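Chemist: structure for the following, please:
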Amino acid sequence: MINSVTIAGYIGKEPEMNIYGEAVKVTFSIAVNTVIKGEEKTSWIPVECWGNQASFVGNYLHSGSYVIVQGKLEQSVWETDEGEKKSRLFVYANHIESPKQGNREQGTGNGVKGGKKGK
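Modeler: Next up, the predicted model:
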């Protein structure tokens, strides 16, 4: 089965970083705009990343940064204290790049890369 997602858009609120022992997790949402019957609609796509990807986002990207995210669709399922079942879908990122940054930097599963300064 194939579970592959690529989305591009702008980061909404400032990414949130959480540290669990030595593991780093960053969550953020991307605004993806589409036009349906002449009307623009914004969808907010939640993204989660760990390790090197999380370090890249935490160090280089902020609210308003343009990003391209590749990853897979994941579902989180839990039960509230009242016994109500909840779930949410999000993109688990395994590759994030920000081509509109002054430094064409990108994070990959193998580490954080930096490129030469470009336009």
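
Chemist: only C-alpha atoms for contact and neighbour calcs from this point on.
Modeler: Will do.

Chemist: centroid residue for this structure?
Modeler: Of all residues in the chain, the one closest to the mean position by CA atoms, centre = their mean is residue 47, 3.6 Å from it.

Chemist: surely that one is in contact with residue 25?
Modeler: No: taking contacts as CA atoms under 8 Å, residue 47 lies outside contact range of residue 25: 10.5 Å.

Chemist: show me the residues around residue 110 that make contact.
Modeler: Taking CA atoms under 8 Å, 6 or more residues apart in numbering, we find residue 110 in contact with residue 52.

Chemist: show me the strands in this structure, by range?
Modeler: In the chain, the strands defined using DSSP state E lie at 5-11, 16-20, 23-36, 39-50, 66-79, 85-97, 106-108, 111-113.

Chemist: could you also give me the structure for this next sequence, so I can compare it with the first?
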Amino acid sequence: MASFNRVMLMGNLTRDIELRYLPSGMAVAEFSIAVNEKRKASDGQWVEDVSFFEITLFGRTAEVASEYLSKGSPIFVEGRLKQDTWEKDGQKRSKVKVIGERMQMIGGRGESGGGGGGGGGRPAASRPNSGGAPAESQRSNYVNSNTPSSHDSQPTGDGPGYDEPDIPF
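Modeler: Sure thing, here's the model as predicted:
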């Protein structure tokens, strides 16, 4: 049976990042984020729910996150879920956390979180727009990727929707 394990979250850091190094020299960053969701309650009032997620980043992505992000910083993380299990005082315990494979800092340098590069393990030269928020052209390409571009929607022949232009000569 096939399986799929992918998660994408955008939220704010609830604490400063804890950066440590494994004996192999690999950087490990651990932090948590709060993800807010607004919904309409049965009485018609808007209610805000908050969910908290533990995130772990590795390698250069961990170092970049630790350098540029702090408590309150907005971040987008893409990764996979991992369940940790351990035993404490004779009781089995478990916790599900997110292993971040890519991250994007949200906001500019003047906002909380400092902005800066994206991380995600790709060199800065190969990252589209290594600044904070996506450039307007990148944002529209991403958000509107399923809609036809303006030149695709222009009528080109005698079919429906084609209006022959009034030529003054």
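
Chemist: the residue nearest to the centre of the first structure -> the second structure?
Modeler: Applying TM-score structural alignment, one finds that residue 47 of the first structure aligns to residue 55 in the second structure.

Chemist: leaving out the residues flanking it, which one is nearest to that match?
Modeler: In this structure, residue 55 of the second structure finds its nearest non-sequential neighbour in residue 98, 4.8 Å apart by CA to CA, 6 or more residues apart in numbering.

Chemist: give me the number of neighbouring residues for the counterpart of that neighbour in the first structure.
Modeler: In the first structure, the residue matched to residue 98 of the second structure (TM-score structural alignment) is residue 91. By other CA atoms under 10 Å, 23 other residues sit near residue 91 of the first structure.

Chemist: in this structure residue 91 of the first structure contacts residue 68, no?
Modeler: No: counting by CA under 8 Å, residue 91 of the first structure does not reach residue 68; the two are 11.9 Å apart.

Chemist: aligned counterpart of residue 35 of the second structure in the first structure, please.
Modeler: Alignment note (TM-score structural alignment): residue 35 of the second structure maps to residue 32 of the first structure.

Chemist: determine the number of other residues adjacent to its match.
Modeler: Residue 32 of the first structure: 15 neighbours (other CA under 10 Å).

Chemist: now do the contacts for it.
Modeler: 7, 8, 9, 10, 42, 43, 44, 45.

Chemist: please list only the buried members of these.
Modeler: 8, 9, 10, 45 (16 or more other CA atoms under 10 Å).

Chemist: list the contacts of the second one.
Modeler: Contacts for residue 9 of the first structure were tallied using CA under 8 Å, 6+ apart; they are 30, 31, 32, 33, 66, 67, 68.

Chemist: residue 62 of the second structure now?
Modeler: Neighbour list for residue 62 of the second structure: 19, 27, 28, 29 [criterion: CA under 8 Å, 6+ apart].

Chemist: hmm, residue 65 and the second one touching each other?
Modeler: No: distance between residue 27 of the second structure and residue 65: 10.8 Å, which falls outside the contact criterion (CA under 8 Å).

Chemist: so which of these two has more stuff around it?
Modeler: residue 65 (27 against 18).

Chemist: where's the counterpart of the more buried one in the first structure relative to residue 113 of the first structure, distance?
Modeler: Counting by TM-score structural alignment, residue 65 of the second structure lines up with residue 57 in the first structure. As for residue 57 of the first structure, its distance to residue 113 of the first structure is 12 Å (criterion: CA to CA, to the nearest Å).
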